[in-house]
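Colleague: Got a sequence here, can you model it:
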Amino acid sequence: MQATPDYQSPPAINFNGSAEPLEKALLSTLLDSPELYNGIAEIIEPEDFINDSARQIFAWIVYESKRGRSIDISLAMSHFSQTPRLSSYLIEVGTVFPSQDSIRRHAEELRDLSMRFSMIEMLRESSQKLLHGQLPVDQEIAVLSKSLNQTNVRLNAGGESNQSYKEVGKAWRARLAERAEKGGIPGISTGFRDLDQKTTGYHKENLIIVGGRPSMGKTTFSMNSIEDIAVNQGIPALVFSMEMPKEDLYERTIASIGGIDFENLRLGRLKAGDTEKLRIATEKLDAAPLYIDDQPALSLNQVVARATKAKRDHNIGIILIDYLQLMTVSKHFLANLNEGIGEISRGLKQLARDLKIPIVVLSQLSRELERRPDKRPMNSDLRSSGSIEQDADLILFVYRDEVYNPETEDKGVAEIIIGKQRNGPLGTVRLGFANGQSRFETIDQGGGQPTTLPKVSRTERVKHDKESTSLASHHGQQAAEGTPTVDSSGQELPLDPQQPYPDIPF
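Modeller: Okay, the predicted model is just below:
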C-alpha cells in the first residue's frame, strides 16, 4: 500500500508585504499621470490601501481629481509637508518608476488583496458569532450572503458595463417576439382584466406597493391576485404573512376560491351547496404552487435569505409581503424609523432585481388623510413616503367609499388607484367587492355590476347535484316544518342551527 504523501499548506499571504509595491507603484503613476485615475476609479478605493500613509495620499489624489485640479509629486509634498510620516512616505514613492501600462493590473491586484483581507476578517467575525450563538443561523447566513454578493459586485467592477443600442435592440426584439407568440400582456396577470389593461401586469424585477387604510381590503385584494397567479396561472408564489396566521389566511382563500360566505365558513355553518364548493376549492389549493411563511417581524436579511431559498427550491415567480411596516428595522435605524423603512424598501427592490421576479409589498397609510374631505389616497400618504415612492415601480391604492360614506351609491365597489407607474399611465380601475366571500371582482362594463367570477365554475358545481338532493333529504324535517333551504329566487338559505350541518368533504 502506497503511503499518502504529507500535504503541506501554502504559506499564508503577507498582506503588508504584498501590498506595499503595488501601492507605491499606483501612487507613483498617478502623481506622474493623474489623467489615468478615471480608468481605475471604479476598481480601487482608498479603503483598499493597507498602508495608512498610502491610503491618505490616494484619498487626496481622488479628492483633487474629482475637482479637476492639477496633481503632481511637488503638490503632494507641499500638501503633506506638516506631516513628517506622509512626507517620508512620498519620498519613497518618488523613487518608484511610474508604470502607466500596468496601472490597471496594479489596481486589480491591490483590490483583490484588500478583498481577501476583508473576507478573512468577515469570516473571523462570523465564526465568533456562530460559536457563541449571538445570531440565529439563518440571519448569519443572510449577512454572509449579502457581504459575498457585495464582494462579487466589486470583483466585476471596471468591466464592460455598457451596451450599444444595437445590442440592446437585439435583446428587445427577442422579447417582443416572445410576447407576440405568447399573446396577452407582457407581465404576470393581476387576475383583474381592467387592471391588466392599465398596467400590463406585474413585471419582473419590479417592486409593487399596495397601500390602503385599515378595512379597505388591501390584504384581500393582494391575496386575490396571488390566488389567481398560483391557482389559475400555475406560477409559484410565496406569501410572507406577518400580520395574519397561515391558517386564517388559508380560510380566507378557501372562501374566495370557493365563493363561500366567509362568516359561515368561520363558524362552520355551511349551506347545502357549500360542501361541493369546499371540496373543489381545497383540491384547487392542494394543487396550487402557493407557499406561506407566517413568522412575524422578519428582518430584511431574513426575508432575503428565505426568498432566495424559496426561489431555488420552488422556482418562485412572485412574492407578496404583508406588510412593510411589520418588518423589523435594522438596529442602526432604531432612532429613525423612516430611514429604517427606506433601507427595507431599497433592499426589497434589490431583491426583486436579484431574483428577477415582481415583489408585491403592502404598506400602511398615514392617518393624516382622514382629515381631508376627499379621503382617496395619494403617494404622500405612504408612511416614509419618500423612500417607498422612489423605490416603487408601481403604486396601487385600495379605496372603498362605503367605508367612509355608508349611504354612498358605490356600495360594493372598490377603486384601485394607480398612484405611480414607471412605464405606464396613472388612473383608477373600479372593481366589485364581495365582502362576504372575501374577494374583489372585475365589474361588467355593460351593467356596471360585479361579474360573477366564481373560482369554482358552474361546470364544476353541476357535480354537486346528487349531493344537494341527498342534503335536501337529510334536511327533510326542515322542509316539512315549512322552513325552506332556498328562497323564492333560488338563493340557498343557512341551515337551521339546531340541525346537523352537511358533512365536510375531508
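Colleague: When you work out contacts or count neighbours from here on, use the C-alpha atoms and nothing else.
Modeller: Will do.
Colleague: so where do the helices sit in the stretch 351-500 of the chain?
Modeller: Applying DSSP state H, counting those that start in this stretch to the stretch 351-500 of the chain gives helices spanning 385-391, 458-461, 465-474, 476-480.
Colleague: Could I get the buried residue list for the third one?
Modeller: For helix 465-474, burial by neighbour count (16 or more other Cα atoms under 10 Å) applies to 468, 471-472.
Colleague: where along the protein do the strands fall?
Modeller: Taking DSSP state E, the strands of the chain run over residues 207-211, 237-241, 290-293, 318-322, 359-363, 394-399, 413-421, 427-434, 439-442.
Colleague: Give me the contact list for the longest one.
Modeller: To tie it back to what came earlier, the one meant is strand 413-421. 199, 377-379, 389, 393-401, 426-433 (Cα atoms under 8 Å, 6 or more residues apart in numbering).
Colleague: Before we compare anything, build this one as well:
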Amino acid sequence: MTTLAGTFAGGITVSSDTGCQELSSSTGEEKTVLRALLLSTDAVAEIAVMLDVHDFHHPAHALIYAAVLRIYGDGESPDPLRVATLLESAGTLEAAGGGDYLKSLVARGTGEGWRRAADRLQAHSLLRRTKEAAAHVESLASESGPDDVDRLADIAQAEILAATSRRPRGLAPSHSIGDILEGALDELEAAGSTDGPSGVPTGFTDLDSLTSGLRPGHLTVIAARPSMGTSTLALDFMRSAAIGHGIPAALFTYESGRQELATRILSAECRVPLHHMRAGTMNDDDWVRLARRMPLVAKAPLYIQDEAWPTFTDLRAQCRRLASQRQVKLIVVDNLQMMTYGTRPLGSRYEEISEISRCLKLLATELEVPIVAVSKANRGSEQRTDKKPMLTDLRDSGSLEDNADLVILLHREDAYEKESPRAGEADFIVAKHRNGPTATITVAFQGHYSRFVDMAQT
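Modeller: The predicted model follows:
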C-alpha cells in the first residue's frame, strides 16, 4: 500500500494510507451522503447548507466533497466523471480513492436516506470538535496561573461555542471585490424594496431614516447626564424590536430589577401612568388598557438579565449563549460605568472602559448583532450655557467615541428649566454616525409613561 500526501485546491491537506481496504472502513453515513451528491444535484443544494468539508472525518471523502462543491459552484452537475477529472487536475485523485472508488459509490445504492445520514455526520463532527476543544482548553488550563483566568475563560467560551456551532470552521477566506460588490448590490436592492429600515428598527421615524436602524455588528452608545432618560431610550429600542417587530432582544442591566423593568415596559406599551401602577391607584380604564396589551407583551422575545454580571467576561459569555440559543438580534447593556473588565484590575479606569468598549465592538462584529451601550456623560455640559452634551463629555474614556459606530446624546431643556417653552421635548443629538450624517432629532418625552415617542404621536 502506498502512502500518499496531496493538497486539494480548496485548502485540504491529506496524508494517509489510501486503498480499497481502508476506504471500505469509512463510516456509512459519509458514503451515503457522497452517493446522494453524485446522483442528484438537488441533494447538493441541501447538503451544502448543512455540511462543511471538515465535517467529513475520512480524508478521502473530504477531498471528494470539496470537489463536488467546486463543480456545483461552477454551475455543473458533479457526476463521478467530472469529480474524477477535477481531482486528477489537482493531483489528488489517488488520495481520494481513485476513479474506480468514485464509480463504486454510485453503483452500490440509490442515495436514499441521505438526510438522516447528513444529520448523523454533522453530529459526529460536532462531537469531534467538542472533544478537540475540551482537550485544548484542558492543556491551556494546566499551563495557566491565577493571573490568566480571564484570558482562559474567554478562550474556553470562544472555543466551545465555535466547536458546538453549526457554522463551518477554519480560517476565514479572503473575498474578491467582485463577490463583495455583488452582495452589496443585493443589500441595496433589498433596502430599496422594504418599507422600513434595513437594520433593527428603533421605533423613531427620523432616527431610522437617518441610520437605517441599528445595524448588525455596530456599537451604539447612548449617553447623557443622570436622569435624562438613557435607560428609557434603551428600553424603547428593545420594545420596538421585540414587541413591535418580533426581533429577539436582550437587556443586561445592573441598575434596575426585572420586576421594575417589566412595570416600565407595561407602562410604556399600555399607556398606563407609571405612578398609578407603582402606587396601586390604577382605575378601570388603566386595567382595560393593560389587559388588551398584556398578551402581546407577554409573548415578545424580550430577555432581561438583572443578575450580577459586573465583569465583561461574564457578559460576553451570556451574550454568546443568547445569540446561539435564542437567536438574539439586539443586545443592550445598561450601563458601562457599572462594569469592570475582569476579576483582575486593568490599569486605570480610563483604560478599563476603553477596553470594555473595544471588546463590545468586537463582540457585536463576532455575533453579527447591534449592541447598544448606555453610558454616563461627565459634568462638562452643566458648565456650559446651553447645557447640551458633546462627544467630549463621554465619561471615563475617549475610546467610547472611537469604538462606537453611532453616538446618541440625550438632552432635555426642561430638566434644567422647568418653565422652558420646550417642556416635554427631548433632543436626540446624533453626534457621531460612522456611515452617514449627524443631526439633532426632536422627539417627545412622556415621563409619566416612561417612554420617548415621535412628535407626531403626541
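Colleague: Would you give the TM-score for this superposition?
Modeller: Remark: TM-score between the superposed chains equals 0.65 [TM-score structural alignment, normalised by the length of the second structure]; 322 aligned residues with a Cα RMSD of 3.0 Å.
Colleague: Export the helices of the stretch 351-500 of the first structure as JSON lines, with columns for distance to S65 of the first structure.
Modeller: Listed next are the helices of the stretch 351-500 of the first structure as JSON lines, based on distance: least, Cα to Cα, whole Å:
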{"stretch": "helix 385-391", "distance to S65 of the first structure": "31"}
{"stretch": "helix 458-461", "distance to S65 of the first structure": "72"}
{"stretch": "helix 465-474", "distance to S65 of the first structure": "82"}
{"stretch": "helix 476-480", "distance to S65 of the first structure": "91"}
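Colleague: quick one, which of the ones you listed is nearest to G258 of the first structure?
Modeller: Using Cα to Cα as the measure, helix 458-461 is the one of these that comes nearest G258 of the first structure, at 10.1 Å.
Colleague: which residues in the second structure does stretch 426-435 of the first structure align to?
Modeller: Stretch 426-435 of the first structure corresponds to residues 438-447 in the second structure, going by TM-score structural alignment.
Colleague: With stretch 403-416 of the first structure instead?
Modeller: Using TM-score structural alignment, the match for stretch 403-416 of the first structure in the second structure runs over residues 415-428.
Colleague: chain center to the matching stretch, what's the gap?
Modeller: 37 Å (Cα atoms, centre = their mean, to the nearest Å).
Colleague: In it, which residues are buried?
Modeller: 424-428.
Colleague: Next: stretch 328-342 of the second structure.
Modeller: 328-336, 339-342.
Colleague: Nearest to A163 of the second structure, out of those: which one, please.
Modeller: V328 (19.5 Å).
Colleague: thought the closest one was touching G246?
Modeller: No - contact criterion Cα atoms under 8 Å: V328 of the second structure and G246 do not qualify, at 10.7 Å.
Colleague: Can you tell me what D274 of the first structure aligns to in the second structure?
Modeller: Residue pairing (TM-score structural alignment): D274 of the first structure is matched to D286 of the second structure.
Colleague: what about the residue nearest to that match when sequence neighbours are not counted, how many neighbours?
Modeller: Spatial nearest neighbour of D286 of the second structure, excluding adjacent residues (Cα to Cα, 6 or more residues apart in numbering): V272 at 5.6 Å. Counted with other Cα atoms under 10 Å, residues neighbouring V272 of the second structure total 24.
Colleague: Can you find the partner of V272 of the second structure in the first structure?
Modeller: So V272 of the second structure corresponds to I260, using TM-score structural alignment.
Colleague: Report the contact partners of that match.
Modeller: Contact analysis of I260 of the first structure by Cα under 8 Å, 6+ apart lists 254, 274, 277-278, 436-437.
Colleague: From A142 of the first structure, how far off is it?
Modeller: Counting by Cα to Cα, to the nearest Å, the gap from I260 of the first structure to A142 of the first structure is 41 Å.
Colleague: do the same with N405 of the first structure
Modeller: Distance of N405 of the first structure to A142 of the first structure, computed by Cα to Cα: 47 Å.
Colleague: where along the stretch 101-250 of the first structure do the helices fall?
Modeller: Under DSSP H, counting those that start in this stretch, the stretch 101-250 of the first structure gives helices at 103-131, 137-155, 165-182, 193-199, 218-227, 246-258.
Colleague: want to try TSV for these, with distance to R353 of the first structure and mean neighbour count as columns?
Modeller: Putting the helices of the stretch 101-250 of the first structure into TSV (distance: least, Cα to Cα, whole Å; neighbours: other Cα atoms under 10 Å) gives the following:
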stretch	distance to R353 of the first structure	mean neighbour count
helix 103-131	24	16
helix 137-155	13	15
helix 165-182	18	11
helix 193-199	19	18
helix 218-227	19	23
helix 246-258	27	20
